[in-house]
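>>> Just to be clear, the model below is a prediction. Sequence and coordinates:
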Amino acid sequence: MTDKFKTVADSQVTISELMLPSHSNFNGKIHGGYILSLLDQIAFACASKHSGVYCVTASVDTVDFLNPIEIGELVTMKASVNYIGNSSMVIGIRVEAENIQTGACKHCNSSYFTMVAKDSTGKSLKVPGLILRSKDEIRRFAKSIKRYENKAKRKKEFNETDFIHEEYLHIQELDNVKIEQ
């Protein structure tokens, strides 16, 4: 890929879909797994639009389900590139559901997918840089850096922790766990 730059707006993608009974779970709400599938699709579209090449999902950094989505609501997902690495992109996605009878809208989900640009052999490719034009775009970029730093810190802490059984016997004191040996 070239070293050119693109604006956030150049790669933004919006999709809308009516939620059908076939998308629901046993509780009559839209199944979270179905929403995750749509999120992955829009993240792919946004990342591929920015990079101009095929992209794969490297990680799903955050998925916050804030409000349930009802059958019959119109779900709109808005995706944009929030951060650019060498071959990776963080795609921020906002999910809103609209009651098409009343017009009432609610924020249902916020998600961050890390996507990586690949060539036909699976080799990672450099992606275009990002032109930030608004305070919101700068804020999203900075928050992505902070999320990345926190993720690296959690990973390091987890890998450094040695789970020696005897050191964790105090968990028996918790009300919701029972250790049987």
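Received, thanks. Numbers count the residues shown, from 1 in each chain.

>>> Only C-alpha atoms from now on, for both contacts and neighbour counts.
Fine.

>>> Flag every buried residue along the helix ranked longest in the chain.
Determined from DSSP state H, the single longest helix within the chain is helix 135-160. By 16 or more other Cα atoms under 10 Å, the buried positions in helix 135-160 come out as Glu137, Arg140, Phe141, Ser144, Ile145.

>>> Contact partners for the third one?
Applying Cα atoms under 8 Å, 6 or more residues apart in numbering to Phe141 gives the contacts Asn82, Tyr83.

>>> same thing but at 10 Å, please
Val81, Asn82, Tyr83, Ile84, Val90, Gly92, Leu130, Leu132, Lys135, Arg147 (Cα atoms under 10 Å, 6 or more residues apart in numbering).

>>> now do the last one
Ile145 makes contact with Asn82, Tyr83, Ile84, Gly85, Val90, Arg139, Lys151, according to Cα under 10 Å, 6+ apart.

>>> Show me which of those residues are buried.
So, by 16+ other Cα under 10 Å, the buried ones in the contacts of Ile145 are Asn82, Tyr83, Ile84, Val90.

>>> Please, which helix or strand holds the second one?
Here Tyr83 is covered by strand 74-84, with elements defined by DSSP states H and E.

>>> Please compare the first structure with the one that follows:
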Amino acid sequence: MSAIHKHIEESQVIISELMLPSHSNFSGKIHGGYILSLMDQIAFACASKHSRNYCVTASVDTVNFLNPIEVGELVVMKASVNYVGRTSMVIGIRVEAENIHTGVIKHCNSSYFTMVSKNENGESVPVPGLILDSEIEIRRFVKSAHRLETKAERAKQFKENTFKINEHLDVLKSHNVIVAYKGKP
């Protein structure tokens, strides 16, 4: 772990962009892929600012589009480092859209990008630690740590070579599926 620790606000990034017709999908709402692209950009900026290195996206968790974004709205994205590991960081991103005529602001999305710090040779390198100054920063750090642990446990539980189908067949009874699988020959 790096001997350097930083306050979260030192790496926070805020971007805003007016949504144009060229950003819309077939239903006239802003295309989700465009919003994801902006989110990846702000995650990169925040992680790179924190680590002082080039960063790459390792994973994206929990992308829920809560409210549609309309053409003409001002989108504001706020990014913070919520968690640091040895070479990785979890960047929390909040997306809001403001109707510039009424001033009404709606929460459109919150998401978590795991970014990895790289050196000029493409090797993962340690990142500075965090100084947690508030209850919300502690809550976000612990929540991210828990999410990472749960993700690792889930991956292990459903690994192809250790998955035991008979332990999970009852779960399928409450879902909209027909199990036609007859077992291995």
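Arrived safely, thanks for sending. In this text the structure is predicted, and so the values were computed from the model without any measurement.

>>> Is it possible to get a markdown table of the buried residues of helix 135-160 of structure 1 that adds distance to Cys105 of structure 1?
Rendered in a markdown table, the data for the buried residues of helix 135-160 of structure 1 read as follows (distance: Cα to Cα, whole Å):
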| residue | distance to Cys105 of structure 1 |
| --- | --- |
| Glu137 | 23 |
| Arg140 | 23 |
| Phe141 | 26 |
| Ser144 | 26 |
| Ile145 | 30 |
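
>>> Would you map the helices across structure 2?
Going by DSSP H, structure 2 shows helices at 32-51, 135-157, 169-172.

>>> buried sites along the first one?
Of the residues in helix 32-51 of structure 2, those scored as buried under the neighbour-count criterion (16+ other Cα under 10 Å) are 32, 35, 38-40, 42-51.

>>> with structure 1 superposed, average distance for that helix?
Compared with structure 1 after fitting, helix 32-51 of structure 2 deviates on average by 0.3 Å (mean Cα distance after the TM-score superposition for structure 1).

>>> what's the burial count for Met19 of structure 2?
Met19 of structure 2 has 19 neighbouring residues, counting by other Cα atoms under 10 Å.

>>> what do you get for Ile105 of structure 2?
Neighbours of Ile105 of structure 2 (other Cα under 10 Å): 15.

>>> quick one on the thing from earlier: what's the closest of the buried residues of helix 32-51 of structure 2 to Gln12 of structure 2?
Checking the buried residues of helix 32-51 of structure 2 against Gln12 of structure 2 with Cα to Cα, the nearest one is Cys46 at 5.9 Å.

>>> Which residue, neighbours along the chain excluded, lies closest to the residue nearest in space to the middle of structure 1?
Note on structure 1: the residue nearest the mean C-alpha position is Tyr112, at 2.5 Å, using Cα atoms, centre = their mean. Excluding the flanking residues, the one nearest Tyr112 of structure 1 by Cα to Cα, 6 or more residues apart in numbering is Gly92, at 4.7 Å.

>>> List the contacts of the alignment partner in structure 2 of that neighbour.
Using TM-score structural alignment, the equivalent of Gly92 of structure 1 in structure 2 is Gly92. By Cα under 10 Å, 6+ apart, Gly92 of structure 2 lies in contact with 12, 39, 42-43, 46, 61, 78-83, 110-114, 140, 144.
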